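Participant: What follows is a protein structure lacking sequence information:
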């Protein structure tokens, strides 16, 4: 099994190009990030070419974080801002060779929010499609992201089926799914045709995937058994003083 280092949580004390180099040195097979926009895309591209690591994905901007925004795409009054964030993310992905863009929905609820999200996702898929870029949507749990529009895999699956874009996929984050829904491996098996990326972290502390209420030895075995061949995203927060790498694969529970 191969793993991708999520640089939104790993090596955050380093500039993004140096974090990419650290991921290579630690034995990761790919990288992914959250919001890379403060770093020139050319510097990221150079680090990716130097290390040979692919960048799997990045997020659209959250918006005004100080005002509590956590995404824009399901906010009915902010269609223009949402589209600008998508354009920015796709342009950055094209320049860095990134394979997917996670379109963040934001804090919203109700039919108008759903209509806005569908409309914006359609725009994103049409803009990304000619470049071979996948659009991802991710359900987030209501502890880490209270009020977030998308919170369950069933909700996400319904949107994907309804919109019908081939490049619209589900980001299946085992951490969020376990908190909100449970039944992680059966749910993953059922939804696998819709999945564009898988992420892991321990539950409930979001640490390395070697402890907590999910048995990741079993989860990894099931992911492998299902035939998943892409790198799995290690989106976890390392404990203070913990070496960052894939050593958790070897640690017994």
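Facilitator: Now that the structure is in, tell me what you want to look at. Remember, it's a predicted structure, so these values are computed and weren't measured experimentally.

Participant: Going by C-alpha atoms from here, please, whenever you check contacts or count neighbours.
Facilitator: Noted.

Participant: For the stretch 151-253 of the chain, which segments are assigned as helices?
Facilitator: 153-163, 174-180, 184-191, 216-225 (DSSP state H, counting those that start in this stretch).

Participant: Flag every buried residue along the last one.
Facilitator: Neighbour-count burial for helix 216-225, counted by 16 or more other CA atoms under 10 Å, picks out 216-217, 219-220, 222-223.

Participant: again with stretch 82-99
Facilitator: 82-83, 85-87, 89-94, 96-99.

Participant: cool, and stretch 147-154?
Facilitator: 147-153.

Participant: ok, structure two:
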């Protein structure tokens, strides 16, 4: 089994290029990030080329975080900003040869949110397709992301079906799905045809994925049986250590 270091959480105290180098030294097979925009894309690309690691994904900007924004693409009154965020993310992805962009929906209960989200996702898919970039959507749990529009895998699957673009896929974060719905292995089996990326962290503390409610040895074993070959995203919170314990990584890498 292969793993990608999510640099939004791991080595987050370092510049993105230095975090990429740390992920390589720790033995990760790839990297991904949240919001890379504070680091020049040319420097990020150079670090990726130096280490030989691929950047699997990055997020669109959340908007005005101080005002409570957590994405823009489902907000009916923010479409211009949402498309600017999509354009920005795709430009960074192109320059760094990043494989996917997670388009963040945002916090809203507006009755037009779903239509707005689907229209903006269609826009993102069209702009991303010429460069082979995947567009991802991710359900977030209400404990960590209260009010987030995309709050379940069934809704995500319906939206993917409605938008009907080959480069639109589900980001299946086992941590979020376990909190929202549970039954993670069965949902992986069912949703596998529309999944573009999988992430892991322990539940409920979002720590190292070697403890808690989810038995990742079983989850990863089943994914291997299902033929999943792409790196799994390690999107977990380290325990405050600038050089986090990575002993779990070698154990899990040897499982598939």
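Facilitator: Everything's here; your move. A quick note: this is a predicted structure, and the numbers were derived from the prediction, not measured.

Participant: Which one of the buried residues of stretch 82-99 of the first structure is nearest to residue 7 of the first structure?
Facilitator: The closest of these to residue 7 of the first structure turns out to be residue 98 (CA to CA; 13.7 Å).

Participant: now the closest one: how far from residue 21 of the first structure?
Facilitator: 16 Å (CA to CA, to the nearest Å).

Participant: Same question for residue 101 of the first structure.
Facilitator: On the measure of CA to CA, residue 101 of the first structure and residue 21 of the first structure end up 22 Å apart.

Participant: same question, residue 226 of the first structure
Facilitator: Distance from residue 226 of the first structure to residue 21 of the first structure, by CA to CA: 31 Å.

Participant: Which one of those two is surrounded by more residues?
Facilitator: Each of residue 226 of the first structure and residue 21 has its neighbours counted (other CA atoms under 10 Å); residue 21 has more, 17 against 13.

Participant: Which residues are in contact with the residue lying closest to that one once chain neighbours are set aside?
Facilitator: Once flanking residues are discounted, residue 21 of the first structure sits nearest to residue 51: 6.4 Å by CA to CA, 6 or more residues apart in numbering. Applying CA atoms under 8 Å, 6 or more residues apart in numbering, we find residue 51 of the first structure in contact with 20-21, 24.

Participant: can you check residue 30 of the second structure too?
Facilitator: Counting by CA under 8 Å, 6+ apart, the residues that residue 30 of the second structure touches are 3-5, 23-24, 53-56, 231.

Participant: Identify the residue of the first structure aligned to it.
Facilitator: Aligned counterpart of residue 30 of the second structure in the first structure: residue 30 (TM-score structural alignment).

Participant: got a list of what the closest residue to its match other than its chain neighbours touches?
Facilitator: Counting by CA to CA, 6+ apart, residue 4 is the residue found nearest to residue 30 of the first structure once chain neighbours are left out, at 4.3 Å. Residue 4 of the first structure sits next to 28-32, 56, 231-234 when contact means CA under 8 Å, 6+ apart.

Participant: what's the closest of those to residue 206 of the first structure?
Facilitator: residue 234 (10.3 Å).

Participant: thought that closest one was touching residue 201?
Facilitator: Yes. Using CA atoms under 8 Å, residue 234 of the first structure is in contact with residue 201, at 6.6 Å.

Participant: Give me the common contacts of these two.
Facilitator: With CA under 8 Å, 6+ apart, residue 234 of the first structure and residue 201 have common neighbours residue 208.

Participant: Restricted to strands, list the contacts of residue 30 of the second structure.
Facilitator: Secondary structure from DSSP state E places 3-5 of the contacts of residue 30 of the second structure in strands.

Participant: element containing residue 37 of the second structure, please.
Facilitator: Using DSSP states H and E, residue 37 of the second structure maps to neither a helix nor a strand.

Participant: Nearest spatial neighbour of it, chain-adjacent residues omitted?
Facilitator: residue 92 (7.9 Å).

Participant: Determine the set of other helices and strands touching the host helix or strand of the one you found.
Facilitator: Counting by DSSP H and E, the element that carries residue 92 of the second structure is helix 79-96. Judged by 3 or more CA pairs under 8 Å, 6 or more residues apart in numbering; DSSP states H and E, the packing partners of helix 79-96 of the second structure are helix 41-51, strand 57-59, strand 100-102, helix 113-128.

Participant: Could you double-check that residue 150 of the second structure sits in contact with residue 157?
Facilitator: No. If you go by CA under 8 Å, residue 150 of the second structure and residue 157 don't touch, sitting 10.5 Å apart.

Participant: Now for residue 64 of the first structure, how many residues are close by?
Facilitator: 11.

Participant: How many residues are close by residue 74 of the first structure?
Facilitator: Residue 74 of the first structure, neighbours per other CA under 10 Å, totals 30.

Participant: residues in contact with the residue lying closest to it once chain neighbours are set aside?
Facilitator: What sits nearest to residue 74 of the first structure in space, not counting adjacent residues and going by CA to CA, 6+ apart, is residue 117, at 4.1 Å. If you count contacts by CA under 8 Å, 6+ apart, residue 117 of the first structure has them with 73-75, 105.

Participant: Out of these, grab the one that's most surrounded.
Facilitator: residue 73 (34 neighbours).

Participant: ok, now how distant is that one from residue 129 of the first structure?
Facilitator: For residue 73 of the first structure, the distance to residue 129 of the first structure - CA to CA - is 18 Å.

Participant: go on, residue 10 of the first structure?
Facilitator: From residue 10 of the first structure to residue 129 of the first structure the distance is 30 Å (CA to CA).

Participant: the more surrounded of those two?
Facilitator: Applying other CA under 10 Å to residue 10 of the first structure and residue 129 shows that residue 10 carries more neighbours, namely 21 against 15.

Participant: Sweet, I'm off.
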